[in-house]
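K.L.:
3D model of this:
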Amino acid sequence: MSLKQQIISGFFWTYLQQFSSQIINFSISLVLARLLLPEDFGTMGLIYIFITIGHVLIDGGLSLSLIRNLDTDDEDFSTVFYANIGVSVLVYSLVFIAAPFIADFYKLEILTNIIRVFAVTFIISAFSSVQSAFLSKNMQFKTQMMIAIPSIIASGIVGITLAFFNFGVWSLVWASITQNGIGTLQLWFYNNWRPKRVFNKIKFLKHLHFGYKLIITGIFDAVFVNIYPIFIGKTFSIKQVGFYTQAEGLKQLPVSNVGGALSKVTLPLFSKIQNDSQKLKEAYDRITQLVLFVITPILIFMSVLANPLLLFLYSAKWVAAAPYLKILCFAGILPTINGYNINILNAKGKSNYILKIEILNKIFLVLMILFFYRYGIYALVWTKLLSSIFSYLLNSYYCGKELNYSLFDQIMNITPVLLLSFLSGFVVQTIYVTLNSSQIPLLLKLLIPCFIGIIFYCSLIFIFKRKLIEELKWILNTKFQHGK
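P.N.:
All right, here's what the predicted structure looks like:
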């Protein structure tokens, strides 16, 4: 199979996994949102930072090092595997001890037991990270899809059953543990790789040399991705955390389906052509434009239709999340590109750039939060948009240095798609306002503006950016002709 066919095949299976996973997760979340309270989701939102940091410390960027290095062997994989197991036990012990102090910080006693139970996923994930890296390195994304779907379905059954019997927030805890556990078991069943009884200190230090910067980067990212739930929970209320996390999850649905799938494929892809800057530039340019072509209008349409969308999907008790969703959708557009910038730098081995980018991004975000939070919770959330713009400019600048692709040229290449999407969003908003006073069902008030908006957007793209449609058709044709 040629490299192009590998790319398309990898994207197809990864996208199918992402799409199927998100649809199933989304369906599960619809049921759980009606069975549980915003406070239940808010409670889980408070602990995600500690769980995420734990997973970062366990993996330590070592799996990424395995994927990007061209000369890895069984000794490399075994060494990283045993390192992950050892660190997972240590991290779990530390979190177990820290749990009461975290609960005291939020004045929420139940957090102690929730954190101690949920943190079991550290040890479970330590058994799966190298297996997953092995599949990703060999671009076996079809196998990963076959593993992901049953895990999500099983976790959904557990979560919904427990929620139905009034287990509250524990429904979400045990659902996550179930997904991790079943996913790990399947990885060992489908993948033939097994660790050897060897730990090579030199190889460990080699991967750690690349990975330690990613550990620091990952911790920074974990803290600041979750800084809003932490700040909202401490300064405002747990209920507001629930509204925020639910809006964030809904916004992530299209972002994960398209941007997340491609991001997973692009690291091994970029690594294969890491020594050819021209090919890297062409691949990066194609991918970013295609992703924005698909994601931007979806996010803008979701933003302008936030109120009726939440009312239709989650019921009236979640409509208060609409202001968050409006802001987060706009803030979610540019970060879809940042993942590809980081993958370019990872493929080039520029983890020092990644660390520098993360530090500068987080300094900017902290300054924005400290300045704006005094003006209320919505002003606080608007800082996410400001930081996403700053982050895009910074990421694109450093990525452009490696590709000889100026920041100005990158901005000019994505501007037409952004403008056409915003214009289409204005049309959707106008139609919805017109229909809102009528007596037609709520579903039609959503579908009619979206349908007209899609027709309008596709017409503009066909007139001004026809190459994007041709590119998308080429990808689909290539997949169905050669990629299966």
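K.L.:
Please make it C-alpha for all contacts and neighbour counts, starting now.
P.N.:
Fine.
K.L.:
three-state assignment of residue 70?
P.N.:
coil (DSSP: H, G, I helix; E, B strand; the rest coil).
K.L.:
which residues of the stretch 51-200 of the chain fall in helices?
P.N.:
Along the stretch 51-200 of the chain, the stretches classed as helices by DSSP state H, counting those that start in this stretch are 62-68, 74-106, 111-118, 120-126, 129-137, 141-164, 169-190.
K.L.:
residues of the first one that come out buried?
P.N.:
Right, the one you point to is helix 62-68. 62, 63, 64, 65, 66, 67, 68 (16 or more other C-alpha atoms under 10 Å).
K.L.:
Relative to residue 364, which of those is nearest.
P.N.:
residue 64 (26.8 Å; C-alpha to C-alpha).
K.L.:
run this one through as well so I can compare:
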Amino acid sequence: MSLGAKVRSGARLSLLNTVVIRIGNFAAGVVLARTLLGPREWGLYATGMVALGVLLSANEMGVSLAIVRWDRDVREFAPTVMTLSVLSSSILYAALYAAAPTTARLLGSPDATGMLRVLCVSVVIDGLACVPNQIIAREFRQGARMVLDLLNFLVTTGTTLALAYSGAGAMSFAWGALVGNLCALAGCAVVVPGALRPGWSTAEAKALVTFGLPLAGASLLVLAMLNVDSVVTGALLGPIALGFYQLAFNVSSWPVRSISEAARRISFAGFSRVAGSPAALADAFGRGLGLLMAAAVPPCVLLATLAAPALDTIYGPRWAAAAGVLRFLALLGLLRIAYELAYDCLAAAGRRSSLIGVQGVWLIALVPVLLYGAHLRGIAGVGAGHVLVAALVAGPAFLWGLRREGIGPAVVARACLRPFIGGLVMAALSIAVYRWTGETRWGMFVAGAVALAGYLPIVLPMRRLLRAETPAEPELTIQQPAMAGDGER
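P.N.:
All right, here's what the predicted structure looks like:
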């Protein structure tokens, strides 16, 4: 099977998987937000997720990406990857366990200490699962990925709902995530037999750490950039404000998780296979960005223009305070989708120093802007500051990094032109129709339908990108390593 065929097949399965899981998560979140858990509980959970996200960004020091990137037999170095990953994640969890009370207090939620200690056990589980997960990504086995994600979702959601209804409050999130991750780890052992075997080679370990640490540093900066807003909100405005902000951020992330996450499961592997050809890499990035933007613009624009009625309809009136910040975070979500694809492209091309530079500049500019925004306008100011820095600082920085890899601004402009024009049309139609209908609930649905009808004719010519084939030289085709006891690919 050609690289393009593998990428397209993996993309379809990945998109289906992501959409199904996100719809399920969305439904469970609506039930909890409307019936049992209020802004304070969501704020405590957000505190835990901030800490977990930081740990996950560095738990295996970036060494697992070598399984996808290195054009070698995985059996040679996977056991060393496993050992390094488990050691580093265990050390990180031990440090977090000791620092949990201080961490929770600094994040403005001292009651979250117990949640931090339970939820962050997941970092050790993730360290154990990194090798089979990356083998699945390397081989584009998105069918297996879908089964594992569905297992995780069903167990996590069932446990969380059961505990929430029994009165466990915010801790229901932590225990649900822990049980779900344990079941997914057991599934990994079945799907990729032999992948959980530890081992050690000093030479391999040195090479892996040299390869992975810059990527782990860049990932840590990404997580810091995406979570510093929660830190600022919790520390300055308190857990209730953080709960409103977290709900709005979660809603704004629907397109990111449904579209970008599906793409990222194959983008790094796909870019890695054409990284040796600048023309092929530029072509693959341009087509990928165009398709992602075409798919992401409609939900992001509708969330931005119809934030208040959407939150009232889905979550109920007690979450109305989140509407102001959602308008900004929806636009941030659109930028995040583009930037995550650029991140994967630069990582696959070996531009680790560029990634660290881009993320470092972004974070340095972001912190003071968020502090000022929180002081001036509360959570809405935090969201506005995020969008401002992402557009004016991160955007040019990513363009600079891509240009160094032969992907000029013209490639980006061509990919985004039709979605951008269509987005402007959508925004104008959505606002006008919603006001014309008297800003009613049914008017929200009419506005969304009219806006989408105006958007589709503009982007439909981009369908040709789905049929294009990525040029790949013979030496860049995917290697199929045979794992001990592994079955049909």
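K.L.:
What value does the TM-score take for this pair?
P.N.:
Once the chains are laid over each other, their TM-score by TM-score structural alignment, normalised by the length of structure 1 reads 0.92; 467 aligned residues with a C-alpha RMSD of 1.9 Å.
K.L.:
if we can go back for a sec, most tightly surrounded among the helices of the stretch 51-200 of structure 1?
P.N.:
helix 62-68 (a mean of 24; mean count of other C-alpha atoms under 10 Å).
K.L.:
Any idea how far it is from the middle of the chain?
P.N.:
19 Å (C-alpha atoms, centre = their mean, to the nearest Å).
K.L.:
List the contacts of it.
P.N.:
Under the contact criterion C-alpha atoms under 8 Å, 6 or more residues apart in numbering, helix 62-68 of structure 1 has outside partners 72, 76-77, 80, 129-130, 133-134, 136-137, 207-208, 210-211, 267-268, 271, 346-347.
K.L.:
what do you get for stretch 301-315 of structure 1?
P.N.:
30, 33-34, 251, 316, 318-319, 321-323, 325-327, 329-330, 425, 428-429, 432, 442-443, 446, 450.
K.L.:
Please apply the same query to stretch 365-379 of structure 1.
P.N.:
Counting by C-alpha under 8 Å, 6+ apart, 232, 236, 323, 324, 380, 383, 384, 387 sit against stretch 365-379 of structure 1.
K.L.:
Residue 358 is in contact with the last one, correct?
P.N.:
Yep, that's residue 387 of structure 1 we're talking about. No: using C-alpha atoms under 8 Å, residue 387 of structure 1 is not in contact with residue 358, being 11.6 Å away.
K.L.:
So which of the contacts of stretch 301-315 of structure 1 are in helices?
P.N.:
30, 33-34, 251, 322-323, 325-327, 329-330, 425, 428-429, 432, 442-443, 446, 450 (DSSP state H).
K.L.:
If any of these are buried, give me the PyMOL selection for them.
P.N.:
PyMOL command restricting these to the buried ones, with burial defined by 16+ other C-alpha under 10 Å:
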select buried, resi 33+34+251+322+323+325+326+327+329+330+425+428+429+432+446+450
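K.L.:
Going along the chain, name the helices of the stretch 251-400 of structure 2.
P.N.:
According to DSSP H, counting those that start in this stretch, the helices that the stretch 251-400 of structure 2 contains are 254-255, 261-274, 278-305, 307-314, 323-348, 352-389, 395-404.
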